[in-house]
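A.B. asks: this one's sequence-less:
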C-alpha cells in the first residue's frame, strides 16, 4: 500500500496532527483486531510523518492506545443517553442502559478489552467510563431510590452490581462468541431484567438477608398461573 507523504504542518496545527494520529490509530486497531498488530511506525507511515513526530504528542504506544480507546468510549455516553426513554420508569431505564452498554461493548470488542485491562492507576479510559456508564447508572439508581423502588442509601454499591452484570455479559459475549447464546440481545435483556427485578424483590419484599431457599419458596408460592 502506498502512502502520500504528509505536507509539513503549519505552525499551530499540532492539534490537527494529533487528531490525525488518533484517527489513523483507531482505524488500524479496528482493522487489525489486536493492539499487538499496531505499531508507531505503521501509524507514522499512514499519517505521513516520522515516528518522532508522534512521540511529541504521545509518550509511548500505550498512551496513544489509551487515548484512542478513551476517544471511542466517549460515544458510550451518547448511546446510553439515546437508549434511555425519559417516558419510561427509572427501573426500565436501568434495563435499557444495561442493554446499551453491552451493545456498545460488542460493537467495539478490542477497544472494550483494552478499556478493561487491569491497571495500577486510573487513566483516561477510567475517567470516560466514570463520566458515562457510571454516571448514567448512578443517576437512574438515585431516581429509583427517591421513588422507594430501591432502598434509599448510597447508590454506589447498586451501580457496581449493575455494572458488574453488564460487564460480565459483555466480556463473555466477546471472549466466547461460539457458546450457545441464542439471540444475544434477548439473552442480555433476560439477564438485565433479572438483576433489576431481583433488586426490587429483595429490597421491597423479602429483605436484604433473604436466603436462596427462602427466595425459591417465595417464588414457588407466587408462581404465575397461565
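C.D. replies: Structure received. A quick note: this is a predicted structure, and the numbers were derived from the prediction, not measured. Numbers count the residues shown, from 1 in each chain.
A.B. asks: going forward, measure contacts between C-alpha atoms and count neighbours the same way
C.D. replies: Noted.
A.B. asks: Residues in contact with the longest helix anywhere in the chain: which ones?
C.D. replies: If you go by DSSP state H, the chain has its longest helix at helix 61-83. Contact partners of helix 61-83, identified using Cα atoms under 8 Å, 6 or more residues apart in numbering, comprise 22-23, 25-26, 35, 39-40, 58, 93, 96-97, 100-101, 104, 111-112, 114-115, 123-125, 128-129, 131-133, 136.
A.B. asks: here comes the other one, which I'd like you to weigh against the first:
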C-alpha cells in the first residue's frame, strides 16, 4: 500500500465516513495490530487531512470500534441473508450459513483478518465496558441459532458446543487458506460438509 494518496475532493460526511472505514480496514489488515494503526496513516490513506478525520472520529479507539462494528455488521448480514434465501429447512439454512461463512472469508481476506486475526481488537482493545456486547457477538449468535434449529430438542450446553465446534472448523478452513495459500488443501466445500457432520449426527440422534 502506498504511503500517500491524492487529496480527495470534498464529499458528503457519509461518503467520507465510508471511505475512511474502508481505508482503515485495509491498513489494519496489513498491519495486523490495532496498536500499530495511526490516525495520521488513516487520514493519508483516505486522502484527507487529520483534522477532517477527527471531525468524524474523535480518537483512534472510536475509529477502530466503528471499523470492527461495520465489518461484523457486513459479515452477519451476509450470513443471515444466505440462511433466509436457502430452502425452508433448518439443515439447509445451516448449510447455507456455513458455506457462506467460508465463501465470504475467502473473497474478503482483508476484512476477515481484521475481524479474526488483528491483535488488540478484543473488548479491552476496543475500550468496551464489561456490559457492552462485542460487535462479533451477533454473528456468533447467528450460527448458534442455526444449529439450535436443526436439533429436535436443543439443549443450551450441547447447542453451544456444536455451534462453537462448527465455528472453529469454518474459521480454520478460511484461516489456513489465507495464511498458507500455497498448501494443497482439500476443496473447501468438502471440508465444510465434513464440519457439518457433528450437527447432522446430533440432529439424527436427538430424541424427545
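C.D. replies: Yes, it's here. Keep in mind that this is a model prediction, so the values were computed, not measured.
A.B. asks: just to revisit the earlier point, beyond the longest helix of the first structure, next helix or strand please.
C.D. replies: Next in sequence after helix 61-83 of the first structure, counting helices and strands by DSSP states H and E, comes helix 90-107.
A.B. asks: Who are the packing partners of the helix or strand following that following helix?
C.D. replies: Next in sequence after helix 90-107 of the first structure, counting helices and strands by DSSP H and E, comes helix 109-115. If you count contacts as 3 or more Cα pairs under 8 Å, 6 or more residues apart in numbering; DSSP states H and E, helix 109-115 of the first structure packs onto helix 61-83.
A.B. asks: which of the residues in the helix it packs on are buried?
C.D. replies: Neighbour-count burial for helix 61-83 of the first structure, counted by 16 or more other Cα atoms under 10 Å, picks out 64-74, 76-77, 79-81, 83.
A.B. asks: From the chain's centre, how far out is it? Work that out for me.
C.D. replies: Put simply, helix 61-83 of the first structure sits 8 Å off its chain's centre (Cα atoms, centre = their mean, to the nearest Å).
A.B. asks: and the angle from it to helix 90-107?
C.D. replies: 140 degrees (axes from the mean of the first three to the mean of the last three Cα atoms, to 10 degrees).
A.B. asks: The second structure: which residue goes with residue 176 of the first structure?
C.D. replies: For residue 176 of the first structure, the aligned residue in the second structure is residue 180 (criterion: TM-score structural alignment).
A.B. asks: scratch that, residue 143 of the first structure is what I was asking about
C.D. replies: Counting by TM-score structural alignment, the partner of residue 143 of the first structure is residue 149.
A.B. asks: centre of the chain versus the host helix or strand of that match, how much separation?
C.D. replies: Element membership for residue 149 of the second structure (DSSP H and E) is helix 137-150. Here helix 137-150 of the second structure is found 14 Å from its chain centre; the criterion is Cα atoms, centre = their mean.
A.B. asks: for stretch 88-102 of the second structure, same thing?
C.D. replies: For stretch 88-102 of the second structure, the gap between its own C-alpha mean and the chain's C-alpha mean amounts to 17 Å (Cα atoms, centre = their mean).
A.B. asks: buried residues in that stretch?
C.D. replies: For stretch 88-102 of the second structure, using 16+ other Cα under 10 Å, the buried residues are 90-102.
A.B. asks: Stretch 174-192 of the first structure too?
C.D. replies: Of the residues in stretch 174-192 of the first structure, 174, 188, 189, 191, 192 count as buried by neighbour count, 16+ other Cα under 10 Å.
A.B. asks: contacting residues around the third one?
C.D. replies: The reference is to residue 189 of the first structure. Residue 189 of the first structure neighbours (Cα under 8 Å, 6+ apart): 95, 99.
A.B. asks: Next one: the equivalent of it over in the second structure from residue 166 of the second structure, what distance?
C.D. replies: The alignment partner of residue 189 of the first structure in the second structure, by TM-score structural alignment, is residue 192. Residue 192 of the second structure sits 9 Å away from residue 166 of the second structure, going by Cα to Cα, to the nearest Å.
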